[in-house]
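Enquirer: Quick one, what's the 3D model for this:
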Amino acid sequence: MAKLILTHEVTGLGTPGDVVEVKDGYARNYLLPRGLATTWSKGAEKQIAGIRKARKAREIATLEDAAAVRTQLQTQVFTIAAKAGASGRLFGAVTTSDIAEAVTAGGGPAIDKRKVEIGQPIKAIGDYQVQVRLHADVSAQIDVRVVPEA
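Expert: Below is the predicted model:
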């Protein structure tokens, strides 16, 4: 078992600043290469306070605020213009940062790209539903429309 400090939110494992114990292979092959965690040490324990302070500044404070943001997000359709071929297939894919920018450009609140979860890669023109984690207990399903770039 490897003892790690999470630097990013990992669904089903924890939030930034949490100290977790995971199997060695999961740590070595997934968490550490992707930069989602760092190895635990006495010195690194001091960094946890800084990580938690930064997380508090970014996240939505209360459950009521998160519910209000969810209502606002779910009533809109956010449009993303992407380069596409004649068949409607995209040159590349729509990323979480593209979705976060589209929400901000569409008049929604600024959301962190790390809170956006895409179920299947978006690689074609069309309408999609994307999950956004707003709070530990609140998440929103937002509608994203991908259109060809003019």
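
Enquirer: make it CA atoms for all contacts and neighbour counts henceforth
Expert: Fine.

Enquirer: sec struct for the residue of the chain positioned farthest from its centre, please.
Expert: Largest separation from the mean C-alpha position in the chain: residue 86, at 30.6 Å (Cα atoms, centre = their mean). Classification of residue 86 using DSSP: H, G, I helix; E, B strand; the rest coil returns coil.

Enquirer: Pull the contacting residues for it.
Expert: Applying Cα atoms under 8 Å, 6 or more residues apart in numbering, one finds that residue 86 lies in contact with no residue.

Enquirer: Now the second one, please; I'll put the structures next to each other:
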Amino acid sequence: MDVILKQDVKNLGEKDDIVKVKPGYGRNFLIPQGVAILATESARKVLAENLKQAQFKQDKIRKDADALATQLENVKLTIGAKAGESGKIFGAINTIQVADALKKQGFDVDRRRITFDQEPKMVGEYTANLNLHKEVKVKVPFEVVAE
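Expert: Model (predicted):
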């Protein structure tokens, strides 16, 4: 019996895979639980069309991420923070401040896609890692200056 998985199933397959299972397992567990549907000819055609549309959408997102990455390669940010005399800033620079600095320069990057190699807690030079896509990553240098 062939079924199309609607979600990931451990030791069986991932979402949108067509897998062969024993008839009892498919009829009594997978289909009633809503984990799979029967792989009829029409269901296979619908799956193929959905995968084609999803691939087109992913390609567009990837192209947009590549274009943004090429624009971000030459960007250098300056972020101001209150600091003591020794150069230690009060608190730390977070991803929201980096996202706001990027937005001021005209780049809209979600703060959840920003990470740091080293937590910026002193005045100086740091690098922010932007994960624009699962395959597109950019390093943006920024400088923390005392206000």
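
Enquirer: hmm, back to that, distance check, the residue farthest from the centre of the first structure against residue 19 of the first structure.
Expert: 49 Å (Cα to Cα, to the nearest Å).

Enquirer: again, but for residue 38 of the first structure
Expert: Counting by Cα to Cα - residue 38 of the first structure and residue 19 of the first structure are separated by 10 Å.

Enquirer: higher neighbour count, the two?
Expert: With neighbours defined as other Cα atoms under 10 Å, residue 38 of the first structure and residue 19 compare such that residue 19 has more, 20 against 17.

Enquirer: which residues in the second structure form helices?
Expert: 23-25, 41-72, 95-104 (DSSP state H).

Enquirer: out of those, deepest packed?
Expert: helix 95-104 (a mean of 17; mean count of other Cα atoms under 10 Å).

Enquirer: So what touches that one?
Expert: 77, 78, 79, 108, 109, 110, 111, 112, 114, 115.

Enquirer: and residue 63 of the second structure, how far is that from residue 136 of the second structure?
Expert: 10 Å.

Enquirer: With residue 81 of the second structure instead?
Expert: 30 Å.

Enquirer: same thing with residue 119 of the second structure?
Expert: For residue 119 of the second structure, the distance to residue 136 of the second structure - Cα to Cα - is 22 Å.
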